[in-house]
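> Turn this into a model:
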Amino acid sequence: MNFQPLIGLYLISPLWASLALYSSDPVLQFAMAGDRATLKCGLPSIGSCSSVNWTVRGLIWDKYEVVTAGKVTHLNEDKYRLLKDCSLEISQMERDDAKLYTCESGALNSSVSLRFFDIAENKRPAEGIIELHCSYSKSTGYDLCKNDTNIHITWTTEDDVPITGNRFRFENPSVCFSKLIITRKLTDHHRIWKCQITQNGEVKASGKYRTTVRDGLEEVFTAVGESVSLLCRNTSSPRLGDRIEWKLNNKMLSDLVPENGQTNLCHVNKDSSLVINKLTPLHAGDYQCMGSSEEQRVLHKIRVHTLDVAANTQQIGGNLSLICVLTCVEKCEENFNLTWSGSNQERWQGRLFNVNNTLINELLLPVWPVSSDAITCSVYREGSKMASKSLSSLKSLHVSWVSALRLGLIIGVPAVGFCIYMKWKHCNNAEP
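Purely as a prediction, here's the structure:
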């Protein structure tokens, strides 16, 4: 976006920019419960805040002052504070604070229409459904959203990707109320959904909601070679005698660590989180943190998928073969996708394979691109990027699949999809 015209307009007409701040139309502002809301006094240069009054209007007959002559006069003084720039600060937003606030100084005035922004879950949805509600309102029992123009409520993933797919449905009973209806999956556990309010294409408010699914699995994607920390949630109220232990695929993790003199591959922190050092494809699996009192309790479940890259040293038809591998716990879901990107091409097209519990994307290049930028493979879930692994040169392609297979014999996780694929490639490209 070119910002030069905007800057030039500001330099040429600073007075126009100031006057726009106290036009007859109030500025629209949103805040969620518990937020600290700062309402700007949009009047041009004020020498002192001692001439400033802040008034509040709810219903037509509900009007009162909270600041008079630069001093907070409301009975609840702890709730309001006048800042040095004459802005009004509300310490903790509540639904009833959603009203019209006006900053006055002499004959000048400027208003802020504060709206209460809320994301909630319908706790009694239809069977197999998660239903989230996103709404805003001006004040309790008094809804003026029908007069709002160019305002839209949209739903996105945590990284602002629009939510699409057959298992999602949207209902918008009014301008200020929207529903996101999700066909539930176990892996929706601890997923974050985002609601945004936009006006004329500009984001005015954004909020997040984390869903929980009974007996669900939190899904984690991570790159091979990195370290990952798995949080054991639901440990805020431990039972007497509880000691946190971890399982991998229903086997105690302490029994799966190699005893051949290697450095421990994982350890448990004081906060009960499990740290895995230098992840391998064989660390893909279902993890459980357990409360080991007399009655073992599953506190949290985490499903870990791993992303890795490798190179076929034997060129195929004169091309260099790069392979991106997502190792899934079970068969990789249809909404998983692998994509290559780099400096020469924004998105390279590869050949996608689904072999056993692995999703594989092979990229054929005539030569390694002449660039300092890396080639990156990313895994997407329902359009949202979950993990990436980059390569800056062929020297960085060092994956010991033999070591991984040996580790697999110890851990007991079948990770043979890549090996099967490479064997298939060898057979199909062997000379007769």
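> all contacts plus neighbour counts: C-alpha atoms, from now on.
Fine.
> The closest residue to residue 29 other than its chain neighbours - how many residues pack around it?
Distances taken as C-alpha to C-alpha, 6 or more residues apart in numbering put residue 114 closest to residue 29, at 4.9 Å, once the chain neighbours are dropped. Residues lying near residue 114 (other C-alpha atoms under 10 Å) number 23.
> Touching, residue 114 and residue 101? I think so.
Yes. Using C-alpha atoms under 8 Å, residue 114 makes contact with residue 101 at a distance of 7.4 Å.
> ok, back up a step: how about the residue nearest to residue 29, what does it touch?
28-31, 97-101, 138 (C-alpha atoms under 8 Å, 6 or more residues apart in numbering).
> Just give me the residue closest to the centre of this protein.
Central residue of the chain (C-alpha atoms, centre = their mean): residue 158, 2.5 Å from the mean position.
> need the strands for the stretch 201-350 of the chain, in chain order.
Assigned by DSSP state E, counting those that start in this stretch, the stretch 201-350 of the chain shows strands spanning 202-210, 218-223, 228-230, 244-248, 251-252, 266-268, 274-276, 285-291, 297-316, 319-327, 336-341.
> One more, so I can put them side by side:
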Amino acid sequence: MVGVHHTLIQLLILKLLSTGVFGESSSTYTYNILGDDVNMPCKNLVYPVHCSSVEWIFDKTGLLNAIQEVSEGKVRVDSNRAERLTVKPDCSLTVHNVISEDVGRYTCRDGNIDSLTILSLLTISSSTPESDLKPDYPLTLRCTLYTLLGPGMCRYEELDKISLGWVDQTGADLHEVFRYHFTVHSTCDITLKVTLQREDINRRWTCQLTDKGEVKTSIDFHSTLSDVDKWVVIGVVVFVAVFVVITTLVIFTKRTRIQMPVNTGHMMLANNSDGEQADITYSVVNIPAGSSVMNRDPKTEYATIRTKS
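All right, here's what the predicted structure looks like:
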């Protein structure tokens, strides 16, 4: 009961803030995924804009835990997120590389005018690491929206009007395919279960967030089946190895067929034209029967003559 009362108090405070009890207010809902750069507008400012009078306040559970992130138009140096926060010339606030800790309410305050932005984060998780996915093995994907009330909790104003759904890489609704099974934990927390097949290699599974029939954001999961990749690589390596061996054998066979046997060379002395002796090295060449070389003059002799200096 204590937890229920605590949640009701949170909802009451948020409701009072968003309806302008503590000053004029307007609310903006933004849905993002991990790593996004999120820009939040500061509305209802009086032009010309002077950001020196603007402050940004962040909270998750109401004013009691509010943190001032921007003072007099500048990011506070003592902020834990100072390196990821930027104030633009129009006084809007950008949160870079958003993470789950950034989920919550952001209030731009200029005097007694408040502009509210509710930041939520869409996440996807797998029951099995991507490197361990295999054909005929089950895959469980859970798509959850993290809100200021917690993961999968959407019972608050505009958040109550959103829905999550799964589609394939062509955009087709997976809810109409019999091989998929779904568990709806809440309107912003849904699980998909499927037994993987070989055609699921490099398949993209997409969780879409829809608000009043309009897709606001989506997040993907890619299935890379480890066994399929391994056998593809092994097949390529074996094919290359066989090709190299066959090519080497063909080249070696051709060279062996055209090689002609040659007798060991002999050396003798002979007189040159000046009457001096010189070494003459000669060899007897055996021509295979039927060779085209037989059409030449069989009396032709081949010799290398080296003369002494």
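> Quantify their similarity with the TM-score.
Taking TM-score structural alignment, normalised by the length of the second structure as the basis, the two superposed chains have a TM-score of 0.60; 210 aligned residues with a C-alpha RMSD of 3.1 Å.
> Just the element for the aligned partner of the residue nearest to the centre of the first structure in the second structure, please.
Matched by TM-score structural alignment, residue 158 of the first structure corresponds to residue 169 in the second structure. Using DSSP states H and E, residue 169 of the second structure sits in no helix or strand.
> Residue 169 of the second structure touches residue 200, doesn't it?
No. Applying C-alpha under 8 Å as the test, residue 169 of the second structure and residue 200 come out as separate, 11.1 Å apart.
> sorry, back to before: is it possible to export the strands of the stretch 201-350 of the first structure to TSV including distance to residue 81 of the first structure and mean neighbour count?
Formatted as TSV, the strands of the stretch 201-350 of the first structure follow (distance: least, C-alpha to C-alpha, whole Å; neighbours: other C-alpha atoms under 10 Å):
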stretch	distance to residue 81 of the first structure	mean neighbour count
strand 202-210	23	16
strand 218-223	42	20
strand 228-230	41	18
strand 244-248	46	22
strand 251-252	55	15
strand 266-268	45	17
strand 274-276	44	18
strand 285-291	46	24
strand 297-316	43	20
strand 319-327	53	23
strand 336-341	50	20
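> closest to residue 402 of the first structure out of these?
Nearest to residue 402 of the first structure among the strands of the stretch 201-350 of the first structure is strand 297-316 (12.9 Å), distances taken as C-alpha to C-alpha.
> now the angle between strand 285-291 and that closest one, please.
Interaxial angle, strand 297-316 of the first structure versus strand 285-291 (axes from the mean of the first three to the mean of the last three C-alpha atoms, to 10 degrees): 160 degrees.
> Which residue numbers in the second structure does strand 297-316 of the first structure align to?
Aligned using TM-score structural alignment, strand 297-316 of the first structure spans no residues in the second structure.
> now the angle from that strand to strand 319-327?
Using the same axes, to 10 degrees: strand 297-316 of the first structure against strand 319-327 is 170 degrees.
> What is strand 297-316 of the first structure packed up against?
Packing partners of strand 297-316 of the first structure (3 or more C-alpha pairs under 8 Å, 6 or more residues apart in numbering; DSSP states H and E): strand 218-223, strand 285-291, strand 319-327, strand 384-391.
> buried subset of the contacts of residue 114 of the first structure?
The neighbour-count criterion (16 or more other C-alpha atoms under 10 Å) marks 29-31, 97-101, 138 among those as buried.
> which of those lies closest to residue 306 of the first structure?
Nearest to residue 306 of the first structure among these, with distances taken as C-alpha to C-alpha, is residue 31, at 38.4 Å.
> do you know how far that closest one is from residue 313 of the first structure?
According to C-alpha to C-alpha, to the nearest Å, residue 31 of the first structure and residue 313 of the first structure sit 56 Å apart.
> Likewise for residue 254 of the first structure?
Distance from residue 254 of the first structure to residue 313 of the first structure, by C-alpha to C-alpha: 37 Å.
> which bit of the second structure covers stretch 375-391 of the first structure?
Counting by TM-score structural alignment, stretch 375-391 of the first structure lines up with no residues of the second structure.
> Residue 111 is in contact with residue 24 of the second structure, correct?
No. Applying C-alpha under 8 Å as the test, residue 24 of the second structure and residue 111 come out as separate, 10.2 Å apart.
> which one of these two has more residues nearby?
Taking other C-alpha under 10 Å, residue 24 of the second structure and residue 111 do not tie; residue 24 has more neighbours (15 against 11).
> excluding its backbone neighbours, what's nearest that one?
Nearest non-adjacent residue to residue 24 of the second structure (C-alpha to C-alpha, 6+ apart): residue 113, at 5.1 Å.
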